[in-house]
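Trainee: everything below, folded, please.
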Amino acid sequence: MTPTCPAILVAAPASGQGKTTVAAALARLHARAGRRVRAFKCGPDFLDPHWLALATGHPVHNLDLWMTGEDDARARLHEAAGQADLIVVEGVMGLFDGEPSAADLAQRFGLPVLAVIDASAMAGTFGALAFGLQHYRPGLPWAGVLANRVASDRHAQMLQDALADQPSHWLGAVMRDAAFSLPERHLGLTVAAELPDALARLDAAADALATTPLGQMDSEALARWSVDFEAPAEVPADVPAEATALQGKTIAIARDTAFCFIYPANLDVLRALGAELVFFSPLANEPLPACDAVWLPGGYPELHAATLAGAHRTRDSLRAHVQAGRAVWAECGGMMPLFDHIVASDGDAQAGWGLLPGRVVMQKRLAALGPQQLALPAGVLRGHTFHYSLCDSTLAPVLHTEAVRGEVRAVGEAVYRAGGLQASYFHAWFPSSPAATASLFLSAGGAA
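Mentor: Reported below is the predicted structural model:
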């Protein structure tokens, strides 16, 4: 049976237009009305899903035609459609940016596109921009356009008049209001859990959206955006039968505001592989729980470098774990405190944990961004890289990831190894290869 469910992809002409605010507000508005809402994030982003999860009360998975793959995305949408009254997918960057883009995802699955445009510095051009987004690519499913950060009712009328040829595509205007702005920093939005008023901000945004034609749509009106979500030809197994090497293993995972870049799907894969998951907080100076392996995910260690420098119980227990030959997989922010020092962009240095020689130095500009893949003996893991620091180490990499730009391949991120510890700027999407994932958490090491 093919489930049918109203769905919308919230996109924009560029980053910074307010996609996350609108997507989360829309999800929150309908969740408050008692509807079952499921949200997804296009692309590899870790931060926006925190806000979408707060809005819906459910885990938010990523959809990316390259990193997660079409079958994985189709299976997740199919499952959500069987449970939800509305599916909200937040796009990535500009609508047509990236390979693959949010537009590619919309066309592949028939998702109607809602274009959110920051109209704070335009009037008639709003119509031209909306027209271009709709017609740039033939056959793009289209829902309409929402003006964001509007100055006044008169301004909103000017923007609506710019759509005179297609008045039905006007879905309203959201006024500029600091009450529901979502704060940002160098990697993107601030994590929702760090803000005590995060839910109040979403409620304020939902209240504002409720005054628009978009926000006033009920279940009957939403039905015009219904999509048939077919199952993939072959439903991808979470874990191949032969890849159960983590059965009976306990994996300790760092999880706090310094280590928060965790795909829910990655946790699902580890559990499906048979692992028991336990969590600890380096920021609270917690020692490792009893475990067979450790995962140090990415996050913001540079914002908490002084606290982490004093996390001696965490440091010492991690060192003992490595000296015992047990496995550690550290990615990006999870790798940074393993070096001797973390150096801020102003030159201030904080002591690291000294498990790897060298230092990481924060840059004022983005140091690396893009899709990557890591070939291990057990399989190929897909993922991405996104970081502001650079690594300066005497330790020679044991291998490199491969950077992927369409059909072009290039040398990607270094993978460092010291005993059972493996570390890289590479963020892995575990479902892309459960067997390779399992190898990362075995003492023998996946990079052997």
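
Trainee: drop to CA atoms for contacts and neighbour counts, all remaining ones
Mentor: Will do.

Trainee: what about the strands in the stretch 51-200 of the chain?
Mentor: Assigned by DSSP state E, counting those that start in this stretch, the stretch 51-200 of the chain shows strands spanning 61-63, 86-90, 113-118, 142-150, 170-175, 184-185, 188-189.

Trainee: chain center to the second one: distance?
Mentor: This means strand 86-90. Distance, stretch centre to chain centre, for strand 86-90: 15 Å (Cα atoms, centre = their mean, to the nearest Å).

Trainee: rewinding a little: H312: which of the strands of the stretch 51-200 of the chain is closest?
Mentor: Proximity to H312 (Cα to Cα) singles out strand 184-185 among those, at 28.0 Å.

Trainee: next one: the closest one to chain centre, how far?
Mentor: Worked out by Cα atoms, centre = their mean, strand 184-185 lies 15 Å from the chain centre.

Trainee: now do Q134: how many residues are near it, please.
Mentor: Residues near Q134, counting by other Cα atoms under 10 Å, number 20.

Trainee: cool, D85 as well?
Mentor: 22.

Trainee: what's the answer for the one 4 residues further on, then?
Mentor: Burial of V89, expressed as a neighbour count using other Cα under 10 Å, amounts to 32.

Trainee: over to the one 3 residues further on?
Mentor: When counting by other Cα under 10 Å, one arrives at 26 neighbours for V92.

Trainee: the closest residue to it other than its chain neighbours and L63, how far apart?
Mentor: Of all residues not flanking V92 in the chain, C42 sits nearest, at 5.6 Å (Cα to Cα, 6 or more residues apart in numbering). Counting by Cα to Cα, to the nearest Å, the gap from C42 to L63 is 5 Å.

Trainee: now F109
Mentor: Per Cα to Cα, F109 is found 11 Å from L63.

Trainee: and those two? Which one has more around it.
Mentor: Between F109 and L63, counted using other Cα under 10 Å, L63 has the larger neighbour count: 26 against 17.

Trainee: give the next helix or strand downstream of the longest helix belonging to the chain.
Mentor: Secondary structure of the chain per DSSP state H: the longest helix is helix 19-32. Note on helix 19-32: by DSSP states H and E, the next helix or strand toward the C-terminus is strand 37-42.

Trainee: to compare against the first, here's another:
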Amino acid sequence: MTTPSRCPALLIAAPSSGQGKTTVTAALARLHARQGRRVRVFKCGPDFLDPFWHTLASGAPVHQLDLWMTGEADCRARLHAAAQEADLILVEGVMGLYDGQPSAADLARRFGLPVLAVIDASGMAGTLGALVHGLQHYQQDLPWFGVLANRVGSERHASMLRQGLREPGHWRGALSRNPAWVLPERHLGLVAATELDDALQRLDLAADALSDTPLGRMTLDELRSRCGVDFDFPLPGTSAPSPALLQGRTVAVARDAAFCFLYAANLECLRALGARLVFFSPLTDGVLPACDAVWLPGGYPELHAARLAANHGLRDSLRAHVAAGRPLWAECGGMMALLERITDGQGVTHALWGLLPGAVTLQKRLAALGPQALRIDGFELRGHTFHYSTCDTPLPARWRTHSPLGESVVGEGEAVYAHGSIVASYFHAWYPSAPELVARWFGAGQPQSEALAA
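Mentor: The predicted structure is shown next:
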């Protein structure tokens, strides 16, 4: 194991989305993990889906690093902790290297993470060199490790690409185009690894291919020499632990193929607040587990609308939970499932649970995308929004999120509805940014449920 002060680390980025950086990150993690090395992978930005693949590849939990949403102190602490136990740290970027405020490049500069650029080189030759030069030098002081060309047609093609580099020593190899290791996509991004029976096989094939590249043949000592990062940087003063505002309370968390957008840090936050977590599947369970509060996270209710609508037992159980005044927090897909009906991408309308008035309609274009914050009573809960549906409801917005960028990407911001004991929104929250506010939403200060008290 490496020492905490010097651990090989890479930030794997690209000129844009769709270049293959998730595949390369997961393949590199899998290549080292199956050799018995301890790999920790992080995802830059508020992504739920790529971490499924990185968790499978590395065998370890995956957390988000975002200089705005999670904050520099949290990023610093997580990287420092990972360096104490890992042989290799990988961070997958978000969109293009310089996209977003802050960007993956900002994260790389802030923590000295060398950048490996993954570039779809199909249809280019010498232009790769110009693109690499621009990525490396667009902003000053960017730590740089090199480039991996993806979807390359032949060895001759790879040779032409390499010759185009101003610094041939930055060539880290090429991967051919091969459908056997393609990670399938749908409208919200990659299909989760948990949904595919051959997910690990795909990663193994990609790792095998990567093992034949200069990058894949590098030993840990070579990686430490060329991309070792000093993670023994000063940490912020130890903050006071979250008060156990949910001590003795049970939160039931929906978790299955329809409701799968869960930050590991959010689960950790609820536990730090004292909550006991129990998990249930709205697709298969006919009744809620005994609980004081319910969390319906985001996911794909539109893909499972018929099964959800047919689960009358769970619908009635949720209705009884709300009628008893017990909290229910529903975000994005969770809110969609609570409405009366949904019209999917094929124009087919399905009835849903009807705990909230109104309907949602899927559309082919993004309805909202970007970081968002919710300010209530002096707290700022940070997170993001990302959805293809629109909501038509008579409910007034109890609160609205806002964009931290000065101009909103979603008009007036996302509506947050309060209806009885339900709080619902398209807004995806990152709980550690305001744990006391989150505790309120899950019933802090309210009597425990009669079901548990009995």
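
Trainee: okay, the longest helix of structure 1 sits on what stretch of structure 2?
Mentor: The alignment of helix 19-32 of structure 1 onto structure 2 (TM-score structural alignment) covers residues 21-34.

Trainee: before we move on, the earlier item: give me every residue that touches the residue nearest to V92 of structure 1.
Mentor: 62-64, 89-92, 102, 105 (Cα atoms under 8 Å, 6 or more residues apart in numbering).

Trainee: now the helix or strand hosting L267 of structure 1: which residue numbers in structure 2?
Mentor: L267 of structure 1 belongs to helix 264-272 when assigned by DSSP H and E. Under TM-score structural alignment, the alignment places helix 264-272 of structure 1 onto residues 264-272 of structure 2.

Trainee: repeat for stretch 154-162 of structure 1
Mentor: In the comparison with structure 2, stretch 154-162 of structure 1 aligns to the range 156-164 (TM-score structural alignment).

Trainee: ok, and what's touching the matching stretch?
Mentor: 121, 124-130, 149, 152, 168, 171, 173-174.

Trainee: now list the buried members of those.
Mentor: 121, 125, 128-129, 149, 152, 171, 173-174 (16 or more other Cα atoms under 10 Å).

Trainee: quick one: map P143 of structure 2 onto structure 1.
Mentor: Per TM-score structural alignment, P143 of structure 2 is aligned with P141.

Trainee: which residues are in contact with its match?
Mentor: The contact partners of P141 of structure 1, by Cα under 8 Å, 6+ apart, come to 106-107, 110-113.

Trainee: same question for G445 of structure 2.
Mentor: By Cα under 8 Å, 6+ apart, the neighbours of G445 of structure 2 are L245.

Trainee: and the strands in the stretch 201-350 of structure 1?
Mentor: Listed in chain order, the strands of the stretch 201-350 of structure 1 (DSSP E, counting those that start in this stretch) span 226-228, 250-254, 276-280, 293-296, 327-331, 341-343, 349-351.

Trainee: starting at the chain centroid, how far to the fifth one?
Mentor: Think strand 327-331 of structure 1. 20 Å.

Trainee: counting by contacts, list what that strand packs against.
Mentor: strand 293-296, strand 421-424, helix 434-440 (3 or more Cα pairs under 8 Å, 6 or more residues apart in numbering; DSSP states H and E).

Trainee: name the residues that touch the first one?
Mentor: Here strand 293-296 of structure 1 makes contact (Cα under 8 Å, 6+ apart) with 249-254, 259, 326-331, 333-335, 441-443.

Trainee: how about a cut-off of 7 Å?
Mentor: Outside strand 293-296 of structure 1, the residues that touch it by Cα atoms under 7 Å, 6 or more residues apart in numbering are 250-254, 326-331, 334, 441.

Trainee: so can I have TSV of those showing distance to A435 of structure 1 and neighbour count?
Mentor: Listed next are the contacts of strand 293-296 of structure 1 as TSV, based on distance: Cα to Cα, whole Å; neighbours: other Cα atoms under 10 Å:
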residue	distance to A435 of structure 1	neighbour count
T250	17	21
I251	16	24
A252	19	22
I253	19	24
A254	22	25
R326	18	21
A327	15	28
V328	16	29
W329	15	24
A330	18	27
E331	18	23
G334	22	24
F441	10	28
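
Trainee: just to revisit the earlier point, which one of the strands of the stretch 201-350 of structure 1 lies nearest to M1 of structure 1?
Mentor: Set against M1 of structure 1 and scored by Cα to Cα, those come closest in strand 226-228, at 10.1 Å.

Trainee: so which bits of that closest one are buried?
Mentor: Counting neighbours by 16+ other Cα under 10 Å, one finds that the buried residues in strand 226-228 of structure 1 are 226-228.

Trainee: structure 2: matching residues for that one?
Mentor: Counting by TM-score structural alignment, strand 226-228 of structure 1 corresponds to 228-230 in structure 2.

Trainee: give me the distance from the match of helix 19-32 of structure 1 to the chain's centre.
Mentor: 17 Å.

Trainee: one step back: tell me which of the contacts of P141 of structure 1 fall in helices.
Mentor: Among the contacts of P141 of structure 1, the residues falling in helices (DSSP H) are 106-107.

Trainee: okay if I get the contacts of P141 of structure 1 as CSV plus distance to A55 of structure 1?
Mentor: Formatted as CSV, these follow (distance: Cα to Cα, whole Å):
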residue, distance to A55 of structure 1
A106, 22
Q107, 26
G110, 24
L111, 20
P112, 21
V113, 20
